[in-house]
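Peer 1: after the sequence you'll find the predicted model.
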Amino acid sequence: MAEVAIGIDLGTVHSRVAIYENDQVKIIPDENGHRSTSSCVAFTDNGCIVSDAVKTLSWIEPKNTIFYVKRLIGREFNDPSIEAYKKTWPFDIVKYEDRLKIQVRFKNEIKIFSPEEISSMILRKMKENAEKYLGREISQAVLTVPVSFTDTQRRATRDAGIIAGLSVLRVMHETSAAALAYNSYNTESDEKNILVFDLGGGALNVSIFTPNCGFIEVKSVAGDSHLGGEDFTDRMMRLCIEEFRIKNNVDVSNDKRALSRLRLACENAKRTLSTFAMASIEIDALYNDIDFSINVSRTRFEEINADLFRSTLVTVEKALHDAKVDKVQIHEIVLVGASTQIPRIQKLLSDFFNGKQLNQSVNPDEAVVCGAAIEAAILTSNESEKIQNSLVLDVAPHPLGIETANGLMEIMVKRCTTIPTKSTQQFSTTEDNQMTFDVKVFEGEHPMARDNRFLGSFQLSDIPPAPRGEPQIEVTFDINGGGLLVVSAVDKVSGNQNQLDFNSNHANLSRDEIERMFCENIKYKIDSEIPSMDNRRLEQFTVDDVARFIIGIDPSFDGIACRFLREKIDGKALILLTRDILVKEMGFKIGPALKILNHIQNRQ
């Protein structure tokens, strides 16, 4: 059977998975038939749960139910936005080993997780949904991210996919995925300027592209990773908190459980206001047995979010400016994302474009995952004639450059440069007989390098002694079609060279950490499913039985993890490697499985 790959829309609020088969995209449902899954992870006595039911647990176990992790991935603990999240989110965001982590109580122990680990649990759930639905193993996927994501956030998302047991073929911009989905449903050959307006739960993405016979040229992208539907929910929560304070002289803003219940109610009211002019919020015993109720009109909702709604147009204007396109030259506006269903958003957008009708030919909620599935099919050489000529030429979303001797940012790749691209500039030494040259790579638009995002560095050494300014050092930035960056430097005289490959350079995690997290991911699944083995007597089990069981839980266990295990202990059977590494070296306790393994060893 030919290898297939899935597309995954890893959303702030909901995640989706799809596959392209038989000339069409199939949205893969979960075990309950839902076409999306809440991007929430709950830690309970029964294990880690990723499902729509998790949201109901958020107010029962608020500190152990993790949501909106997409807003944390790839960020530093000292990021200004993190402090605001800590004040309003019920779970604990902590600094651990100088990194941003999430702390929960799991099976009577304090556990620390990275945002990549939490995201990997959601991705693994998407992978499992696909495998159950399709009846085959899935190991490859295309993941989507907002255009506003930095290189670090993109690589962190890729790392999450690896931890989930996926070979990540590409990390794709959400707007580019939506453009690909739009293009698959619209076969007109005329060149047009299409604007994708993607307003989801956690971010705003805007892209302008030109389609032509399957060929998609992205002209510009712009985004705001702090503007989405959840920010509108937060405004309604503030309204309710203030109303409760006025009525009862009580501040509930520090009560985690009350905030979790209030958030759920406000999310439901927000969705209601997209259809009706009035929504009611009623919560029994919100705090200290005090009931709470309020009616919120659509007009009031629009008033408290007026500045946020207007700011969406700032991002639109930025995209137009970068594309060098006037708004009258936009032929169609494609809506993507659940928050585009808010009537006020639609009116502002239509008015901005002089009353132009908005296009919703592709399901706004599913456009991104549809495009990701098409891209996955393209990258795995799907033979469908409908997509054989499809190609997306994307752009670099942020400027890239290196730090010069005076601390300035030397731009090597400008924002919205079409990729793939290669840019080379010549530099030299600043001191006589200087034998090394440091290449520090940054991302951002500030003139001073230190004010931008540091991505990585390397050193070119053994430069032949010469007066300053004489050596010729060529630095090259090479970005492939998937946005992966390689920076290299070469001394033209000696031929000495060095490079930094950001494809193999992980974001916040080392390779060992990723492989350890992969094994832990497997362990959590084993813990939740191992009781099914207790129905048989210990004497009935063989090494092969247990090996088949563990591989059956997750077929990808025989991939990354086993390669890692074989490096540690060569020549031992899979099951002994599993026990020795997962139990002894990593301290994992896999319950009944360990008893079985010990019994088998003693029997032998």
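Peer 2: Received the coordinates, thanks.
Peer 1: switch to C-alpha atoms for all contacts and neighbour counts from now on
Peer 2: Fine.
Peer 1: and the next helix or strand past the helix or strand hosting Glu131?
Peer 2: Element membership for Glu131, per DSSP states H and E: helix 115-134. Note on helix 115-134: by DSSP H and E, the next helix or strand toward the C-terminus is strand 140-145.
Peer 1: take a look at this one as well, against the first:
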Amino acid sequence: MQEDIKLWPFKVVKGSADTPKVVVTYKGRKEFLAKEISSMILGKMKEIAEMYLGKVVKDAVITVPSYFNDTQRQATKDAGTIAGLNVIRMINEPTAAAITYGLDNKSDIVVLVFDLGGGTFDVSLMTIEEGGVFEVKAVAGDTHLGGGDFDNHMVDYCAREFKRRWNKDLTGNQRALGRLRFACEKAKRILSCATQTSIDLDFLHRAKFEELNMDSFNKCIETLETCFSDAKMKKSCVDQVVLVGGSTRIPKVQHMLQEYFDGKELCKSVNPDEAVAYGAAVMAAKVSGRNDKSVQDVVLHDVTPLSLGIEVKGDIFNVVIPRNTPIPTSNAKQYCTIYDNQSNIIFKVFQGERLRSTDNHLLGKFTISGIPRAPKGVAKVMVFFELDDNGVLRVTASILSTGKVEKITITNGIRRLSKEKIEKMVHDAKKYKLEDQEFKKKAEAHNALEDCIYDMKNKIEGHNIQNSMRHEILQVTRKAVDKTSKWLKDNQAAPFPVLHSKKVHLEFVSKSLS
């Protein structure tokens, strides 16, 4: 976002909870949240629809990028509410496009939807069965990759050229940047069907445009490979490659995509600007109960794009719902207290693919209190995750012994998932796989040593009460436990082999207590 701010023709300031606010003057106000601006757009669309239909529009089906996280989906739903709409369903954009393409399909096929729009990129691999059953196998994407980024690269290039030729910096002049951005966007569209155009200061050739954006184009292909890997399918299984989104008109994107699929013809029969809206309209007809058989026969099995889970002792990310799980879905896991007489547990809910919780995206946290006091590990809490048809998450925690329940409310104050976060969650998940495994191994060894110390202290106390041990053995054992406990406190970053050897030594000492 900080990089984008340099190129935007408006200011962005920090709001509460580190939430970005756009600074524009409208009806006496000067600062707006992103979802408020989204609501203005939805409100205008509602107005246009009402003028066309001649009646009031209350309900809506809204499409979102498949890689939107829970916070982004909630914010989108809030924007609809602010605009006066009852959002009855949210559907992933590639899935909506696939519905458009496969509605009249007469055979079972595997379809890859390549959706490259103005600000986001999604790829979905799905099967379409005869009769209208759509099953998503895997999704991948980037919530910060699209035509707007291609515009940014051109704006940045032109600003550098302007400074080089005339020694004037445009980046501090928002009006000039706005005009330059408009010219660059126009040039991008022209270069989709011509080989050169001008942006006032000079000619821009298609080859230069491709050079400026080649890193972004390559990321699209890398994302394809991630999608196939997640689905455990080969690209040769794909029957059709459907293009969606205005940026798929870029010749280099089409060439690279066709080359990736070994020369397969790309499906351009669906209008890339209308496919998503058409699919959403079909879904709206279905959920509103229209009698059209072709609409009512549509069955959609979508998936969650990122894993969801809880942070457990040692900053380990414990997955409750794995990524690419068909939705709607639910799952529950049992957790216990981690120290004696613990009366409350703070649950942190994360979304991502890394083994260390803090490397993932924090969705929210909540506390369940009133846990009956007991030794650690005795009191149990059941945590229940539920993902609805819209991909929106609800988390409930219940104390098993008392039945007390707490529910999480995911606030929209948490930042939108950045490009860097997305790359960490998926692309870096493979890159750092060995490092993550080593972290988990060390964290589990640390926890195991702590548990060993705890168990031995209890054994020593028990023998004290029974007075059934020779004084010397008891003293030696207590000394070993105290020494190890102090060592662990002073060596939190100790590696796995050392932690493991300390535990083995304590277990050997504890045999004399048996």
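Peer 2: Yep, it's here. Keep in mind that what you see is a predicted model, and the values were worked out from it rather than measured.
Peer 1: picking that back up, in the superposition, what's the average offset of the helix holding Glu131 of structure 1 relative to structure 2?
Peer 2: Its matched residues in structure 2 lie on average 0.6 Å from helix 115-134 of structure 1 after superposition (mean C-alpha distance after the TM-score superposition for structure 1).
Peer 1: for that helix, which residues meet the burial criterion?
Peer 2: Buried residues in helix 115-134 of structure 1, counting neighbours by 16 or more other C-alpha atoms under 10 Å, are found at 115-131.
Peer 1: what about the strands in the stretch 201-350 of structure 1?
Peer 2: 204-212, 215-224, 278-287, 290-297, 332-336 (DSSP state E, counting those that start in this stretch).
Peer 1: what range in structure 1 does stretch 333-345 of structure 2 sit on?
Peer 2: Using TM-score structural alignment, stretch 333-345 of structure 2 lines up with residues 425-437 of structure 1.
Peer 1: for that stretch, which outside residues touch it?
Peer 2: Residues from elsewhere that reach stretch 425-437 of structure 1 (C-alpha atoms under 8 Å, 6 or more residues apart in numbering): 405, 412, 459-476.
Peer 1: pull out the buried residues from those.
Peer 2: Buried among the contacts of stretch 425-437 of structure 1 by 16+ other C-alpha under 10 Å: Met412, Gln459, Leu460, Ser461, Ile463, Pro471, Gln472, Ile473, Glu474, Val475, Thr476.
Peer 1: before we move on, back to that, residues of the match of stretch 333-345 of structure 2 that come out buried?
Peer 2: The neighbour-count check on stretch 425-437 of structure 1 (16+ other C-alpha under 10 Å) flags Phe427, Ser428, Thr429, Asn433, Gln434, Phe437 as buried.
Peer 1: most widely separated two among these?
Peer 2: Within the buried residues of stretch 425-437 of structure 1, Phe427 and Asn433 form the most distant pair, 15.1 Å apart (C-alpha to C-alpha).
Peer 1: Leu100 of structure 1 -> structure 2?
Peer 2: Aligned partner of Leu100 of structure 1 by TM-score structural alignment: Pro20.
Peer 1: tell me the counterpart of Asn508 of structure 1 in structure 2.
Peer 2: Matched by TM-score structural alignment, Asn508 of structure 1 corresponds to Gly413 in structure 2.
Peer 1: its match and Lys14 touch, don't they?
Peer 2: No. Using C-alpha atoms under 8 Å, Gly413 of structure 2 is not in contact with Lys14, being 11.5 Å away.
Peer 1: who has more neighbours, those two?
Peer 2: Looking at Gly413 of structure 2 and Lys14 with other C-alpha atoms under 10 Å, you find the greater number of neighbours at Gly413, namely 16 against 10.
Peer 1: mind checking how far that one is from Val476 of structure 2?
Peer 2: Distance of Gly413 of structure 2 to Val476 of structure 2, given as C-alpha to C-alpha, to the nearest Å: 54 Å.
Peer 1: could you do Leu125 of structure 2 as well?
Peer 2: 63 Å.
Peer 1: these two: which is more packed in?
Peer 2: Set Leu125 of structure 2 next to Val476 and count neighbours by other C-alpha under 10 Å: Leu125 wins out with 27 against 11.
Peer 1: map that one across to structure 1 for me.
Peer 2: Using TM-score structural alignment, Leu125 of structure 2 sits opposite Ile208 in structure 1.
Peer 1: contact partners for its match?
Peer 2: Asn193, Ile194, Leu195, Val196, Val218, Lys219, Ser220, Val221, Ala319, Leu320, Ala323 are the contacts of Ile208 of structure 1 under C-alpha under 8 Å, 6+ apart.
Peer 1: residues in contact with the fifth one?
Peer 2: I take that to be Val218 of structure 1. Val218 of structure 1 neighbours (C-alpha under 8 Å, 6+ apart): Ser176, Ser207, Ile208, Phe209, Thr210, Val392, Leu393, Asp394, Val395, Thr418.
Peer 1: in the stretch 501-604 of structure 1, which spans are helices?
Peer 2: Using DSSP state H, counting those that start in this stretch, the helices of the stretch 501-604 of structure 1 run over 511-529, 543-553, 560-568, 574-579, 592-603.
Peer 1: list the contacts for the residue lying closest to Gly117 of structure 2 once chain neighbours are set aside?
Peer 2: Nearest non-adjacent residue to Gly117 of structure 2, counting by C-alpha to C-alpha, 6 or more residues apart in numbering: Gly245, 4.3 Å away. Shown in contact with Gly245 of structure 2 (C-alpha under 8 Å, 6+ apart): Asp115, Leu116, Gly117, Gly118, Pro272, Asp273.
Peer 1: residue in structure 1 paired with Gly245 of structure 2?
Peer 2: Using TM-score structural alignment as the criterion, Gly245 of structure 2 maps onto Gly337 of structure 1.
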